[in-house]
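> Okay, structure incoming, though there's no sequence with it:
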């Protein structure tokens, strides 16, 4: 710019400060002086928030001194940002002095002081300031209520200020803390007061649903926004997308698909994150036909450029049993990320293509990618499925020696299973003894399973006793021992074990069968 004025400087300083570039904001403030400009009140209001942490408090004090020298500290906005700065730096004494000597205290000033006490844990003082604010007949706004809630104020003490904005602020505060019980109480209060929650209120609730235990609340609110027509609001639509992801993470993929189909009815379009979550849901349910429709949508919207979307797509095809489709997706990626390589290695392992899995690992290494623990889990699984004992030993050593990884118990369990299936029981037991941490159920359980294959009854009984003390209610323990006894024709022992399994609370017979119904296929993207 050939001609800069103070307004230009203020705009840039404010931009840096609001976006967290505190040092840059201060650097510009100093440069402003060097180029002969004189700061005004707006300049100080823009730069002082950048000094609200311990490392820059000295600079903040210097600016405060400058404001006193020039008389800019008489401005109420300057006093407010200085008060807030000192509060954030835990210098409440300075904040209190500034507040005390303010001739005109606006609602912003009162809110700043309430927030200052709340941030530093002085909740009683925050309430005292609030009461003084009431005595001065200063009008309370939503920021006041939010400041009080962040100071752990009793909601009942603020109930007389429950307009829609204030209640939304309270709900937002509870939602951020994950306290959905209190969120529901305040929402019910809105209903009792005959208030109609707007998009902001709904989104503040939806953003708090991060715990899988709260998915039912999210589903209920989805029904509410459909009923009230708020689902057409872009803000609400964006708030519903994480709900789909939450359903998938909670193991309720069918609910996620149903929510998605309802969104489609109202013309809402999913983003890349939602599509990736739905693909994960298809993996859980075996919905390959629906997954293919999502694949078409990905191609139409050019979402295949997103690594996580392609990885989710590969994973979906693999878990739905179509390794060929997974290969096609993978080969069309110009530069596959590590997660995509891992998915293919694991996919080949799961589908019995152990040589292809190891070849895939070699190709990945040629591309210069460094494997992680998930990579080696897939590689060891391939060795396990193919009975490749020597290769398994070699890759296990590569993981430890070349890549300096500490094997997890899951990797130890994979090696124990590999050695045990080959009949190398002594090596497998020695391997377990070398485990750094205490072997868990998976490690000993792997050895018990191979005892069934080789009909090693005595060793199986010893392992079973150990597993019983680790987790006496685990049905897998009784199933494995029952299978071992059945293989040796010890039917009385089989009956006794099944009775013990029933007494422990599980019969080992629970399972799930899945089919993809045609109604899913009729929904278009």
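That came through, no problem. Keep in mind the model is a prediction, meaning the values are calculated, not measured.
> Every contact and neighbour count from this point should use C-alpha atoms.
Will do.
> List the contacts of the residue nearest to residue 353 when sequence neighbours are not counted.
Closest residue to residue 353 apart from its sequence neighbours, by Cα to Cα, 6 or more residues apart in numbering: residue 382 at 7.5 Å. Residues in contact with residue 382 (Cα atoms under 8 Å, 6 or more residues apart in numbering) are 346, 348-350, 352-355, 357-358.
> most residues in a single helix of this structure, which one?
helix 234-249 (DSSP state H).
> on that earlier part again, of the contacts of residue 382, buried ones?
Buried members of the contacts of residue 382, scored by 16 or more other Cα atoms under 10 Å, are 346, 348-350, 353-355, 357-358.
> ok, these vs residue 320, which is closest?
For those, the closest approach to residue 320 (Cα to Cα) belongs to residue 350, at 11.3 Å.
> A further structure is provided below for comparison with the first:
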């Protein structure tokens, strides 16, 4: 046979050792077996692990291979060889073959041991194969292997990974012994399903916590949107003798980015530098993202420029960050630099570029980038890219073109696409198209209050109070509640939250007095309250009171009272900043000689010397 070189001239024949390792199928092994018999070479010369690996997955080859292993090693010694085969299959690309091989071994009464069960459990977990996992659990019980904590932990993880948290909990509760791995499994799997209270219960009951335990809890809380709780937990971790690892750092930085906790983010940056973590590109990328989202663009650029190695993630994060901070031209220039350096952009890069064009009103350039990603880079735009183009066109007032663009999309437009279109309709006061957008949105995302509010505001601007009332009745009938405007400001590591209209905050009286003083100075500089943004049919004086209680104004005053002169005030808001607050913050930055950074739902605004970085286009 050519593959085994069995019929070749003596001068070109392979060495016996090479020949023994040359088979790649059961058929070739049989040919080699015949050759060994003819050559009087003992069968024990065969590489037995390779015999198992080549023939184990084959229904026809398995019995033959098992006979060879039994002849050479005896019935009692074959399990370890089959285990090595099971391990390779379970950890490789064929975990299902590991399960099939296990059943073939049972058909031949090969007794499984702890290693056998562990490898098959790993295959079941990889495949989320609950049915076979339960069978292996049965074997563990039948063979009396419950004493093995490693196996018990694997079974707990299998049930939890397959979503059977009830079974995982029952097994956990019945275990005579648990270790840190057991507790960490229950914490991690509970958090994956959003059961933060249950995860916290396991965490607090742990007799001993490892770095991994703290990290799992911090990371899980952040991923569940409980960023402030994640940071509080990290501060508790700092009180232990455990040292955060790189995974902890990434999780904490992500939480800092979400709530705008710049001081803690800087502290983690300093710790990462001392620990050598910033050599890790992932850590540096997360730092860039943190500084961008905390409104500190200069620090983000410093980290980016200091990176020894930059990936496409690094470039894309910086392009996106510049765009969101109103530095659209710088974002486009950085993209040009990236391309010149031979870095190929990806879909995220183009999202950043399209955002930059959208926030600067560069309609033609945005269209060209969209075409370029298809034409020059062979990318298929996803729905996020289509949403960016709709946003670009809608903001710029090209509503009919945006409507046609949506109509011709190769996929069904989602709520983000229609939401971007609705936003443009609101800016340009197009009631007819806004009604069409809202009709689609009521089907796609019926419980999102924002869309109803936008339509209601459009009607109110047009003094169509009956339609305003109709929308509000519709919201009540569907159980949709208006999300109140909320702003946060972090001072000395503590997050302070303000809700629109809330006068119950500690120090409310001092804040009211400070606002009156500030308001007087602002009016002397030409600030005139824009009561048109209060879309209620009430007296002008009452409208002004509503304006003064917007959450970002409350956060601003609190920041002015509780920070030193000259300190930048950074505010995070959950909704789009209104026109009156935008104008008020511009004037406030001038009269207080402060930089004021506001991150709203769409972008960053840097107010400095009476000017906003967005150029009043947001």
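Cool, got the structure. Computed from a predicted model, the values in this text were never measured in an experiment.
> TM-score of the superposed pair?
Remark: TM-score between the superposed chains equals 0.74 [TM-score structural alignment, normalised by the length of structure 1]; 458 aligned residues with a Cα RMSD of 3.9 Å.
> buried ones in stretch 265-275 of structure 1?
Neighbour-count burial for stretch 265-275 of structure 1 [16+ other Cα under 10 Å]: 268-270, 272-275.
> what does residue 293 of structure 1 align to in structure 2?
Per TM-score structural alignment, the equivalent position to residue 293 of structure 1 in structure 2 is residue 267.
> what's the host helix or strand of its match packed up against?
Here residue 267 of structure 2, judged by DSSP states H and E, is contained in helix 262-275. Secondary structure elements in contact with helix 262-275 of structure 2, counted by 3 or more Cα pairs under 8 Å, 6 or more residues apart in numbering; DSSP states H and E, are helix 246-259, helix 281-293.
> Among these, which comes closest to residue 579 of structure 2?
Across these (criterion: Cα to Cα), the nearest stretch is helix 281-293, sitting at 22.2 Å.
> Output the residue interval of structure 1 matched by the closest one.
So helix 281-293 of structure 2 sits over residues 307-319 in structure 1, by TM-score structural alignment.
> Show residues contacting the matching stretch.
For stretch 307-319 of structure 1, the external contacting residues (Cα under 8 Å, 6+ apart) are 272-273, 275-277, 279-280, 282-284, 286, 288, 291, 295, 303-304, 323, 325-327, 329-330, 333, 336-337, 339-340, 343-344, 347.
> Any buried residues in stretch 219-227 of structure 1, and which?
Quick answer for stretch 219-227 of structure 1 (16+ other Cα under 10 Å): 219, 221-222, 225.
> wait, what's in contact with residue 227 of structure 2?
Contacts of residue 227 of structure 2 (Cα under 8 Å, 6+ apart): 221, 255-256, 258-259.
> Looking at structure 1, name the residue matched to residue 482 of structure 2.
Match for residue 482 of structure 2 (TM-score structural alignment): residue 508.
> Neighbours of residue 404 of structure 1, how many?
By the criterion of other Cα atoms under 10 Å, residue 404 of structure 1 has 10 neighbours.
> Now which residue in structure 2 aligns to it?
Checking TM-score structural alignment: residue 404 of structure 1 goes with residue 378.
> Which of the three states applies to that match?
coil (DSSP: H, G, I helix; E, B strand; the rest coil).
> Relative to residue 345 of structure 2, how far out is it?
For residue 378 of structure 2, the distance to residue 345 of structure 2 equals 11 Å [Cα to Cα, to the nearest Å].
> again, but for residue 391 of structure 2
For residue 391 of structure 2 relative to residue 345 of structure 2 (Cα to Cα), the value is 21 Å.
> The two: which is more packed in?
A direct count of neighbours by other Cα under 10 Å for residue 391 of structure 2 and residue 345 places residue 391 higher, at 29 against 17.
> Please name the nearest non-neighbouring residue to that one.
In space, residue 391 of structure 2 is closest to residue 420, 5.0 Å off (Cα to Cα, 6+ apart).
> Quick one: map the one you found onto structure 1.
Using TM-score structural alignment, residue 420 of structure 2 pairs with residue 446 in structure 1.
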